[in-house]
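In: predicted model and sequence below, questions to follow.
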Amino acid sequence: MKTTRLASQRGTSTLITGTGGLGYEVALALARAGGRVILAGRNAAKGAEAMAAISAVVPGSEVAFEMVDLASLQSVRDLGTRLRARGQPLDRLINNAGIMSPPALELTADGHEMQFGVNYLAHFALTAEVLPLLRASRQARVVNVTSLAQHYAKFDLDDLRSEKGYHPGRAYCGSKLLQAMFARELQGRSDAEGWGVTSLAAHPGFAGTNLFETGGGVSRFVSTRVILPLLGQSAAAGALPTLFAATSPSVTGGELYGPTGFMQMSGSPGPGKYAKIVHDEGLRAEVWRRSEDLVGNRYG
């Protein structure tokens, strides 16, 4: 799969968080293949722009927008309530939206460090909210978009929310590690409980997206002006591992997919490697328990 040409996706319905960058590219590719796409984000104007852009490329495509602020668990619950009320089965959930390394500590509406809350906890909550719709599908998949940053996380189970001190990069890496752990654990829970959901993780390598806009300083300059031109790839190419995880018949539940080129930064999608800590079943189970406590919702 070297391009975004997919097998027909007619009859499928996909919910994607994020209206730009990777989320937009994934939505565009699925719409081109005939799939129904729901983009979810906090900015209605950007949502309208994304829908218009997709419709311009794919006239007659089924693309919709839903409002959700991932920095508010109540907003996530409201989205879940609206979708469940409609009762339409959901074939895929792509937990894609995120922020990276805001220089100063920011908190969500629920008092969580922003990257932990938006990148991980909101998606954990959203997946629980739409689980009944996923279970109603015969081919449900959940794809958590993680990052190579998971390999650099300094994990502290007792400091998931950076309460012991905030460091932008450390918090970002930790949030992406948690998404990877979530993807792996969700597959085990689905198998054990008979949910019928295939859970996967994907990472884009080093892709040129608007994620860098939340960062700043020298690191942003070096990343976007030096590393990206030499080793990175476009947002469209970065979306390929997510599309592979979401649509390929050859995936294995619980696994990670990403670029297979140099240092996994670019190239055609294929199997990737989790950070070693992701394979710790006991740790994953404890993170899951604590996450359920924080969102106030029990899976299943």
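Out: Looks like it came in fine.
In: could you use CA atoms for every contact and neighbour count after this?
Out: Fine.
In: what's stretch 216-236 in contact with?
Out: The contact list for stretch 216-236 (Cα atoms under 8 Å, 6 or more residues apart in numbering) reads 4, 21-22, 25-26, 102-103, 205-209, 212, 262, 265-266.
In: which one of the residues you listed is nearest to residue 123?
Out: For these, the closest approach to residue 123 (Cα to Cα) belongs to residue 22, at 16.1 Å.
In: so which elements touch the one helix or strand that closest one maps to?
Out: Assigned by DSSP states H and E, residue 22 falls within helix 21-32. Helix 21-32 sits against strand 13-17, strand 36-41, helix 44-57, helix 235-238, helix 240-247, with contacts defined as 3 or more Cα pairs under 8 Å, 6 or more residues apart in numbering; DSSP states H and E.
In: here's the one I want to compare it with:
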Amino acid sequence: MTTFTDAQIPALTGRTIVVTGANSGIGRAATGMLAAKGAHVVLAVRDLAKGRAAAATMTGDIDVQQLDLADLASVRAFAERSTEPIDVLINNAGLMIPPLGRTADGFELQFGTNHLGHFALTNLLLPRIRGRVVTVSSTGHRTGTIDFDDLNWQRRRYRAFPAYAQSKLANLLFTLELQHRLTEAGSPVIATAAHPGLAATNLLGHLENGQSPLRWLQTNFLGHLAQSEEAGALPVVYAAVADVPGGSYAGPSGFLESRGAPKLVGRSGAARDSALARRLWTVSEELTGVTFPLAAASGEHRSGPPGHGR
């Protein structure tokens, strides 16, 4: 099997790719790779100034648009502005272990941003998506559980990492059920997922020096072991453009999936639980007011991921 590198990214001229959270980290690195291959890339970012600053460092056809995944009104406004066909949607934006916070709609910040915001965005954009949806998860999903009695951490003492793990498990359950629904609808669109392994990004940038042992760990330990943002972005790009099946999950091929060239990887038993995925989907529809928009066997979408057959 040929190792997937940026040299294996196909020509993407004429393709439109939307990347959430693309002003930094994995999203910025993925955007740079995709734009360099000719794609029209939309940076969907919360902070327009930071998005424009990131775009200025890249070469290619790049558009910056405002999107706050922690505000469903912003998600709806972005979807209403997005009237052109989209070949790939990359649900990349995410928060990792911040202090307890709430979204504009009252959801726990990590669950609301990492899962519910992307759930709503994907379903609102789906009538215009013609290739695939890629959702970025984490190896942290393996410790995650979905607590339907307290999804928003209102009854329990808040613990940031379990809340993060819940949101990352939700990302994979979303991908599982989305692929099931796309297949049942007869749509050629596919849903995939990816994780970057251990990558040197600013995901823990909200922690001040000395505020948390995790900040010390990132500075003094993880920084020496982590791969670059570009290497961490490769599994995401692989899931977006390579010839992989619907429902697949990509990650690094090295030790404990922490680094290395991308390949298809496994996931926890909970992340493969179709009943759990259906239940989460139903609850997510109730919480967001957004539902799956495709009629069965509509066949209206054009097939094929960019540059490859299915």
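Out: Right, received. Where do you want to start? Here the structure is a predicted model, which is why all the values come from computation and not from measurement.
In: ok, average deviation of the helix holding residue 22 of structure 1 from structure 2?
Out: Superposed on structure 2, helix 21-32 of structure 1 shows a mean distance to its aligned partners of 0.5 Å (mean Cα distance after the TM-score superposition for structure 1).
In: that helix aligns to what range in structure 2?
Out: Here helix 21-32 of structure 1 aligns to structure 2 at residues 25-36, judged by TM-score structural alignment.
In: thinking again about what came up before, quickly check the contacts of stretch 216-236 of structure 1 for the two that are furthest apart.
Out: Farthest pair in those, by Cα to Cα: 4 and 103, 34.4 Å.
In: of these two, who's got more company?
Out: The neighbour comparison of residue 4 of structure 1 against residue 103 (other Cα atoms under 10 Å) goes to residue 4, with 19 against 14.
In: now that one. Nearest residue, chain neighbours left out?
Out: Distances taken as Cα to Cα, 6 or more residues apart in numbering put residue 29 closest to residue 4 of structure 1, at 5.7 Å, once the chain neighbours are dropped.
In: do you know how far the one you found is from residue 116 of structure 1?
Out: 29 Å (Cα to Cα, to the nearest Å).
In: one more: residue 90 of structure 1?
Out: The gap separating residue 90 of structure 1 from residue 116 of structure 1 is 26 Å, by Cα to Cα.
In: distance from the lengthiest helix in structure 2 to structure 1 after superposition?
Out: When structure 2 is parsed with DSSP state H, its longest helix is helix 160-184. Mean deviation of helix 160-184 of structure 2 relative to structure 1 after superposition (mean Cα distance after the TM-score superposition for structure 1): 0.6 Å.
In: show me what contacts residue 262 of structure 2?
Out: Residue 262 of structure 2 neighbours (Cα under 8 Å, 6+ apart): 3, 4, 234, 235, 238, 250, 251, 252, 253.
In: do residue 181 of structure 2 as well
Out: By Cα under 8 Å, 6+ apart, residue 181 of structure 2 lies in contact with nothing.
In: just checking, what residue in structure 1 corresponds to it?
Out: With TM-score structural alignment as the criterion, the equivalent of residue 181 of structure 2 in structure 1 is residue 189.
In: same check on residue 223 of structure 2?
Out: Aligned counterpart of residue 223 of structure 2 in structure 1: residue 228 (TM-score structural alignment).
In: likewise for residue 5 of structure 2?
Out: By TM-score structural alignment, residue 5 of structure 2 lines up with residue 3 in structure 1.
In: helices or strands next to the lengthiest strand in structure 2 in the packing?
Out: Counting by DSSP state E, the longest strand found in structure 2 is strand 129-136. If you count contacts as 3+ Cα pairs under 8 Å, 6+ apart, strand 129-136 of structure 2 packs onto strand 86-91, helix 160-184, strand 190-194, helix 229-241.
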